[in-house]
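Undergrad: Kindly return the folded structure for what I paste below:
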Amino acid sequence: MALNSVTPVSSANRQAGNISQQDFLRILLTQLTAQDPLKPMDNSAFVAQLAQFSQLAQTQEMSASLNQLLAVQTGTQSVDLLGRTVSVFSGNNFATGKITDVSVSGNAPSFTVHPATGQDLTGITVNQIFDIR
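TA: Model prediction:
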């Protein structure tokens, strides 16, 4: 039996190891149309597959929502540090100064610290801050 009507899963999805809901339904429809009418597949297996796919889709949506929440929380916590005096380790030096600027790229904030003496330290990450006053 020829299955020429099956559209291949897009290469981007195949490379990532993910399939979309459309791809899943296309595969399921192909399974249904290609099954032997004298030996039909068990319907409970299809229902279980649909339930698993639905649960996976919900989990992916929840993960995306949690990532957005994390980004908002990180931004909020970072802004709270503006004007605070911090001690940082930058390069091979320790410095103490006030945070004068915050920028967030993705989930990673970076800070500009203005020490009492010397030039501003830019691109300071959370990992470099070891004391907040």
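
Undergrad: contacts and neighbour counts: CA atoms only from here.
TA: Will do.

Undergrad: For this protein, just list every one of the helices.
TA: Using DSSP state H, the helices of the chain run over 11-16, 21-34, 43-80.

Undergrad: Report the inter-axis angle for the longest one versus helix 21-34.
TA: Spelled out, that is helix 43-80. 170 degrees (axes from the mean of the first three to the mean of the last three CA atoms, to 10 degrees).

Undergrad: May I see the buried residues of helix 43-80?
TA: 50, 53, 71, 74, 75, 78, 79 (16 or more other CA atoms under 10 Å).

Undergrad: out of those, who's nearest residue 19?
TA: Nearest to residue 19 out of these is residue 53 (CA to CA; 9.9 Å).

Undergrad: The closest one and residue 67, how far apart?
TA: 21 Å (CA to CA, to the nearest Å).

Undergrad: by how many degrees do the biggest strand by length in the chain and helix 43-80 diverge?
TA: Secondary structure of the chain read by DSSP state E shows that its longest strand is strand 93-105. Here strand 93-105 runs at an angle of 130 degrees relative to helix 43-80 (the same axes, to 10 degrees).

Undergrad: I have a second one here; can you model it like the first so I can compare?
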Amino acid sequence: MATTGLGISSDGSVAQTRGITQQDFLRILSTQLTFQDPLKPIDNQQFMAQMAQFSSLEQTRMSNEKLDTLLAQQAANQSLGLIGKTVEVATASGNVPGQVTTISFAGGQPMLTVKSASGELMTGVSLTQVALVRGSAT
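TA: Now for the predicted structure:
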């Protein structure tokens, strides 16, 4: 199965790709410098442009990691506000109303425990399963 530069295989599925790390870049750069033609050394401007591009790429990667952390913290903060609220949980058989009783964190993700009107406890409910928030239980 061949893949394109975008990581899409010939059968249409998306292949897992691993980004280049700083260590990979430095290894490529040192190899390039080792095997360069002594009569045509690398242009200083081109060299500096490559370094600047990699620096920019590294800063973008770090920003993305920080944004991911921020999103996880925001989800955790939002989930705390659901304790005691009546919600509808999307299930295979339709939406089930219930009250959020507890919140736990699994792998950094908030997981709700919802007590349905019939008294059944639904554990491990993710925020994506919450279809509707109605407010405080009455």
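
Undergrad: Report the TM-score for the pair.
TA: Aligned and superposed, the two chains score 0.75 in TM-score terms (TM-score structural alignment, normalised by the length of the first structure); 119 aligned residues with a CA RMSD of 2.2 Å.

Undergrad: before we move on, back to that, any chance of the helices of the first structure in TSV with distance to residue 87 of the first structure as columns?
TA: Putting the helices of the first structure into TSV (distance: least, CA to CA, whole Å) gives the following:
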stretch	distance to residue 87 of the first structure
helix 11-16	42
helix 21-34	50
helix 43-80	15
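
Undergrad: any idea how far residue 132 of the first structure is from the aligned residue in the first structure for residue 101 of the second structure?
TA: Under the alignment (TM-score structural alignment), residue 101 of the second structure maps onto residue 100 of the first structure. Residue 100 of the first structure sits 14 Å away from residue 132 of the first structure, taking CA to CA as the criterion.

Undergrad: the more surrounded of those two?
TA: For the pair residue 100 of the first structure and residue 132, the greater number of neighbours falls to residue 100 (18 against 13), based on other CA atoms under 10 Å.

Undergrad: so the more buried one sits right up against residue 85, yeah?
TA: No: the criterion here is CA atoms under 8 Å, and residue 100 of the first structure misses it with residue 85 at 9.6 Å.

Undergrad: Outside of stretch 119-127 of the first structure itself, list whatever touches it.
TA: 88, 90, 108, 109, 110, 111, 112, 113, 114, 115 (CA atoms under 8 Å, 6 or more residues apart in numbering).

Undergrad: contacting residues for the aligned partner of the second one in the second structure?
TA: To tie it back to what came earlier, the one meant is residue 90 of the first structure. The alignment partner of residue 90 of the first structure in the second structure, by TM-score structural alignment, is residue 91. Neighbouring residues of residue 91 of the second structure by CA under 8 Å, 6+ apart: residue 129.

Undergrad: next one: the one 10 residues further on
TA: Applying CA under 8 Å, 6+ apart, we find residue 101 of the second structure in contact with 83, 84, 112, 113, 114, 115.

Undergrad: Any figure for the gap between it and residue 119 of the second structure?
TA: 12 Å.

Undergrad: With residue 95 of the second structure instead?
TA: 15 Å.

Undergrad: count of residues packed around the nearest residue to residue 58 of the second structure once chain neighbours are set aside?
TA: Excluding its sequence neighbours, the residue lying closest to residue 58 of the second structure (CA to CA, 6 or more residues apart in numbering) is residue 22, at 7.7 Å. Other residues within reach of residue 22 of the second structure, judged by other CA under 10 Å, total 13.
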